[in-house]
Every structure is written in structure tokens, then in C-alpha cells.
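Colleague: Here is a sequence together with a model predicted from it:
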Amino acid sequence: MSVPSSNPSSSSSVSLRMVLILGLLSAIGPFAIDMYLPALPQIGASLDAPVGAVQASLTAFFIALGVGQPVFGSLSDMWGRKNPLYLGLVIFVLASIGCALAQDIHTLVILRFVQGLGAAAGMAIPRAVVRDLHTGHEAARMMSLLMLVFSVSPILAPLAGSGVIAIGGWRLVFWAVTMAAVLGLAAMVRGLPETRDAAARLSSSVSDALKAYALLMRDWHYLGLVFIGACALAGFFVYLAGSPFVLINHYGLSTTQYSVAFALNAVAFIGSAQFTGALGKRFGLVNVVKVAASASGVVMASLLAYYLLGGEKLAVLIGLYFVASALMGLVIPTTSVLALEEHGEIAGTASALLGTLQMLTGAVAMQVVGVFSNGKPLPMVIGMAAGALCGVLLTWITLGGDNRTTRAADAQD
């Protein structure tokens, strides 16, 4: 299925424009995370808040992303894809303005939760749009292009955040993400068509959404694929929450140096994600997940062994996690495609549940590791390695008996 174009010869440019718009919408939430990271120590000092309370503002955002995605996913099946996106972006803009004006950490945490609810629309719905348009390796190719735009955030946002903080302090970060959301709204109005037709919307209701969630929660193959991606993301979220304190306070990096170090992971993720479509077409999406997830487990186990044996070199942490990030770039978009490909009629709901389970898994991982965090690398590395190794276990439980190099959806494309 594809979105009709008034000019057939322009279909490729329309597709590229949609990828850019969907990538921007998907990146608004991560932008509000990644741009915010270099400001965490400054926020604690400004609001006289301890490390745990400042990290709670990050955790609240992730929890809201998880809670909000089922709501917006179901709404996108009932109302179409665009109207829930409008609603989410408006909520995000209003909450971002509130965050910029917050005078204490408790208010900031609450408003970050509301901001995360708004950002949930941009996380859940673009994946459903991809599923509306494609399945199989074509969907993997479009998802990887989406990841290319989406992943610009962790490259540019920390660097931009450092610059913004240097100019106007941490509050200016929230004014910047407000403008990014307004830009997303404008781009959506001008360039994003509706991909959920009226007939499909009429057949969707609240009771249908509840039935869909019940169906998905009984689909062990779907859940296995979701949690393979969730484990990979959980390790990343642990790094996300701990790395500002480890790299800046423990290793002594400046905020700009930290931003560059953090951006290297995104470069690895982006670069590898661009090969998911081609690798999936040649070897099968299932085999791509098996190999990449297993290799990621080996890399993270090696990093953990290094720190357990007393290693302390920052170059080892950055280098091995660079490799692990590249492998995640193959695992995360591919498992998303495989999880959604058999649920096209409820793609919005399936995408939302996927996002919810992955965000909540990441939030729980951050909170658990946060209890043991002491500003040193080892607790963070333990959490990162645990996520990768759980992902390996789930990969072989879920896909170990699947030796197909192609799936039905691949053949359709």
C-alpha cells in the first residue's frame, strides 16, 4: 500500500519528504532528552536538587513516553494518524514552556512527565505510518531511513545543548525544544498525508483497541521481538542516565567533550542502521537479529569483564560501546519491523504497545541502576551489560527455531 501522489513521477521525492517529516516528529522526544543531558549537573546546582531528584526528571519523561504511547496509538487507529500527532505536539509545546519557567525540581519533574506524554505521539505514530506504507525488507529500509533522521538527535542535540547552556543556561534548552516542536507542527501541516483511510478508522473503536491489546499480549512471538529491542534500549537508557555523571564528574570531561563522546554512539547506530534493508533482503531479517544481538552480548560482556578486573580507561568504554551501538542499529529497527509485520490492521496499537513496553523497560532499568549509582563506571556498565545479555537470551528463545532467510512480508515486496 502506498500514499497516492498527484504526480507519479514525484513519488520518490514524496517518500523522502515523508521520511524527513516522520524522522523529525520521532526525534522531538529524544531531542528533549539528549539536549537536556549536559544540563543535568547544572540543573541540580540551580534548583538545589540532589543527583537522584535530577535523574527523576529524566525517568519521569521516559515513564510518560511509555504510558502515553498506547493512548496515542489507539487514537491513531480510530482518528487517523495526523490528528493525534497534532494533539501530542500541542501538549509537548505547552509543557516545554512550563519546564522553562519551573522554579523547583518537583515542578520540573511533573512538567517533564506531561512533556513526555506529548512526545509519546511522535514516538508511536510514525512507526504505524511506516507499516501503513510497507512491510518486510522495504519497511526495514524505510525504518532505517527514519532512524537516520531520528538519530541526528543524539549526535547534534548534546552539542547543541552544550552551546545553548553556555549562552543562556539550562532554561534555554526548553525554549529550543519548544521551537523544534513548532517546526514539526508546521512540517506536518504542509507535507504529511493521512495514511489511515476513513474505512479503517470507522472499523476501530475503544473496544477494538482493548481487544487488540489483549491479542498482542497473548502473542508471544510479538512480545519476544518487542523485548529483544527493549533489552537493547534498556542498556542504552542506563548509559543515558549515568554517562553525564560518569564522563563529566568521574572522567573530567567538559560538557562539550561529553557531547562529542555521546555523539559517537549515535554515529555508530546511524551508520549500521542504513544496512538493515540490504542485509535483511540478502540474509533475512531474522538472521540479522540473531547475529547482531549475539555479537552485542559478546561486546558488552567483554566491557563488563574489563571493569570487573579493575580497568579504568575511558577509551575502552567509548570504543566498545561504539561497537555495541552499531550492533543495536541493526537490532532495534529490524525487531520493530518483525514485530509489526503481522499486525498491519492494528499497526498503531501494535506500535504503541511496542513503544510502551520498551520505554517502561528502559525506565525501570534506569531506576534500578540509579539506586546503586555512585558516579563511577562499574554500576552503569553492569546495567548496560545486563540489558545486552538479556537481549541475547530472548533472541534465541524467540527466534532460535526460525531458520527462514525470508518471511512472508518480504516476498510481498
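Modeller: The structure has been received and is ready for your questions.
Colleague: CA atoms for contacts and neighbours, from now on please.
Modeller: OK.
Colleague: contacting residues for P379?
Modeller: For P379, the contact set (C-alpha atoms under 8 Å, 6 or more residues apart in numbering) comprises V369, F372, S373.
Colleague: Please list the members of these that lie in strands.
Modeller: The members of the contacts of P379 all map outside strands under DSSP state E.
Colleague: will you turn those residues into a markdown table that also has neighbour count?
Modeller: Listed next are the contacts of P379 as a markdown table, based on neighbours: other C-alpha atoms under 10 Å:
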| residue | neighbour count |
| --- | --- |
| V369 | 20 |
| F372 | 11 |
| S373 | 20 |
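Colleague: ok, second structure coming up, stack it against the first:
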Amino acid sequence: MKIQRMGEREFIALMAALTASTALGIDVMLPALGEIRAAFGLAPDSTTVSWAVTLYLFGLGVAQLLFGPLADRFGRKPALWLGLALYALGATGAALAPSLEFLLVSRLLWGIGAASPRAIALTIVRDRHVGDRMARVLALVMTVFMIAPILGPGIGELLLLSGSWRWVFGFSVVTAVVLSLWLLRLEETLDPRHRLTLDLRRLGAAFRAVVAQRSTLGYGLALAWALSAFLAYLAGSELLFDDVYGRSSQFALLFGVGAAVMAVAALSSTRTIKALGARTVLHRAVACYIAVAAVLAAASLLAGGAPTFWLWWALLTGLNALHVIIVPICNSLAMVPMGEIAGTASAVIGAFSMIVGSLLASLTNRFLLDSVTPLSLGYLGYGALAAACIGWAGRQRLAMTGAPAG
């Protein structure tokens, strides 16, 4: 029986679900960090367990360099299925881990598998759309994607009530299986004319093409800086809620509320992009980001590292809402000239931004000892660097044209 072609709404939902699977690898486990510390004999305020997040992000970044070329050679779907298999294997290892070391190795493997949907979902969107249309589709994907951090911690809490922290990791095995089956409904989007060989010279030329294109490089660098602050928030927010404010019981709820605000921002940006254009929206969002980050940094410094909780949370939520407007537009602008090497280009951009972001986030989180100031300064500093890169990339004007789906 022939499977009916996937419609645009289902396509967006699938791309969002694939992208969300990378976030679920972190969000679902956040409420379980306390139990994991206790299970392996760590102090309640130990940051050692944050390596479970850092190694996942590192694998997520590095392995995109593998899956991008594989997607350009064998097709988008085979590369996705391979990644989801590794995703499930890593989640299984984490669920059954007899030691902290085994858990961390499993998290690295899990992150390697997660690199496939992270890189290839963007590639598939680029196969079907370009320019402002791509930016709007990515914003819609981001809207649905934000369901993951809304539901993730809540799902984690429910699983903890039903069983142990190991159940939290087992949930992700089920997620990988469901996504693998859903992929059967998606038609292969790689144009046979663009199928590339796994030749080192050809791969080297593709990497050089990405770096040599000023707009792609500039917006890719901006993504790296923007992700540095956001990933630091993901890895360190649970600790700040508990150590600085003593509100660990409210973490899952407020994390979800913040994600809901981000989803509304992403959805609203689709109409704004249609009305004003991607570049105009990007520049205005970046300007607002810098202004809010400056207020957050000043409030943190003046309060000795512990500003009023609701002020801190509101400013941070606003910054993260602007983040989900900035990131899809940077991604789409970076990918505009990369149509024939979309898989490799998406991998290079994603790998670089994720590796730099996870390493800088880890560095930032080393200083999160009873103070929110390091995170606040990170948002301001990394945001300023992202703004500089966007300004540099924007000097090369690119034609932003629509492309029909197909």
C-alpha cells in the first residue's frame, strides 16, 4: 500500500519533533539530576553530574560533521535512521548504567546519535524552502519544538514519581522508536543530482565553501555565541534555582512556563518576518537582546549575584524568547547559498556552533557558585559577540527569494 505524501503541517510537525528529540535528551533528565547525584554518591550541590549534559552536547556537536556528509551521500532518511539507532542505544546505556562513568559514556553516545536529527532536520527544510520562507518555516518548527522544554521536565517529574531516574532515560528510547516509524511517511528530499560521494577532497572543498562564504560564516559564528549563553542556562538553571533561590520545587513549572513564552515568541515571529523581512526582524531582536542582557547583568552585579528572583526570571525568560527569534533567522540566512551542499553545510554550522557553545557553557557554569552573575554576564558578553558577527555577515547582501516546496 502506497503511503500518502506528507502534507506541510505534518512535515513541520515531524521536523519539530526531530529537532525536539535533541532537546528532550536534556530537558527530561533535568528533574532527575538530584537523584542521579544521590545514586552515585555525589554531594547535593555537586556540579560533576553536569558533565552528563556537557558530554551529550559535545557529541551532538562533533557528530554532525559525520551525519551531514552521510546525508549528502546516502540520503536524508538513511542518515536519520542511523542516528536514531545510536540515540536509542545511548539512552538504553544511560538507563542501565552501573556507574557514573558508564552513564557519562552513554550520554556521549546518545549525543552522537542526536546529532543526526539536529543537522538533518535543518537540511530537509533547506531542501524544500529558502530565504524568508525558510525562516518562517524554521520559526514554526521552533514553536512546536518548544513543546519539548514545556513538557520535558514535567514528564521527567512524572517518571520519577512512577519509578527511578532510570525510567527517565528509558522514555527517550521510546521516543527514538516512534520517530523512526514516523519517518516512513516522509519522502526522500535529497535531489539525486546533488548526491555527493564520500571523497575527502570533495568534503574538504565543501567545508572550504562554507567558511569562504562570508554570510554563512558570519551567521554561523553568531549562532555559536548565542548558543553559548542558552546552553549555559540549560545546564545550570536547575542548580541556580536550588542554590541561589531555594526554589527547586518550582523548577519544572517555571522552566515550562519560560518555554511557553519562547514558543509564543517563535510563533509571533513568523508573521513579523512575513511583514518586515528576516533581516529587519533579526536586527531588531538582537538590539533588544543586548538591552535586556545589559539590564540583567547590572541587576546581578548590584545585588551581589542574587537579584530579586522574579526580576531575574523575567529578564532571563525575555532573553530566551529573543533567542528563539534570532536562531532560526541566523540558520536560514547562513543556509541561503548552500543549496547543493546543504547536508554538509548544515553539519559544519551545527557542529561548530554546538561545540563552541557547549564548551563555553561548561566554562561559564564552573563559576555558578551561589551567584547568577556569571550567567548574566555570559548573556551580555556572548550576545554582544553575536551582534558583531551578524553585523559583519549582513554587509554581504544576499538575494532572499522564495522556493516552492517539493
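Modeller: Here it is on my side, so go on. What you see is a predicted model, and the numbers here were worked out from it, not measured in a lab.
Colleague: still on that earlier bit, tabulate the contacts of P379 of structure 1 (a markdown table), appending distance to V177 of structure 1.
Modeller: Formatted as a markdown table, those follow (distance: C-alpha to C-alpha, whole Å):
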| residue | distance to V177 of structure 1 |
| --- | --- |
| V369 | 28 |
| F372 | 31 |
| S373 | 29 |
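Colleague: quick check, nearest of the residues you listed to V392 of structure 1?
Modeller: If you rank the contacts of P379 of structure 1 by distance to V392 of structure 1 using C-alpha to C-alpha, V369 comes first, at 19.9 Å.
Colleague: How far away from the center of its chain is stretch 68-84 of structure 2?
Modeller: Its chain's C-alpha centre and that of stretch 68-84 of structure 2 lie 19 Å apart, by C-alpha atoms, centre = their mean, to the nearest Å.
Colleague: which bit of structure 1 covers it?
Modeller: Alignment of stretch 68-84 of structure 2 against structure 1: residues 73-89, by TM-score structural alignment.
Colleague: That stretch: end-to-end distance?
Modeller: 14 Å (C-alpha to C-alpha, to the nearest Å).
Colleague: can you pull the buried residues of it?
Modeller: Neighbour-count burial for stretch 73-89 of structure 1, counted by 16 or more other C-alpha atoms under 10 Å, picks out 73-82, 84-86, 88-89.
Colleague: can you check stretch 305-324 of structure 1 too?
Modeller: For stretch 305-324 of structure 1, by 16+ other C-alpha under 10 Å, it's Y306, Y307, L317, I318, L320, Y321, F322, V323, A324.
Colleague: Stretch 384-395 of structure 2 too?
Modeller: Going by 16+ other C-alpha under 10 Å, stretch 384-395 of structure 2 has these buried residues: A384, L385, A386, A387, A388, C389, I390, G391, W392, A393, G394.
Colleague: Structure 2: which residue goes with R218 of structure 1?
Modeller: Correspondence of R218 of structure 1 to structure 2, assessed by TM-score structural alignment: A212.
Colleague: Which of the contacts of P379 of structure 1 fall in helices?
Modeller: V369, F372 (DSSP state H).
Colleague: show me where the stretch 101-250 of structure 1 has helices.
Modeller: Along the stretch 101-250 of structure 1, the stretches classed as helices by DSSP state H, counting those that start in this stretch are 105-133, 136-150, 152-168, 171-191, 198-202, 206-217, 220-243.
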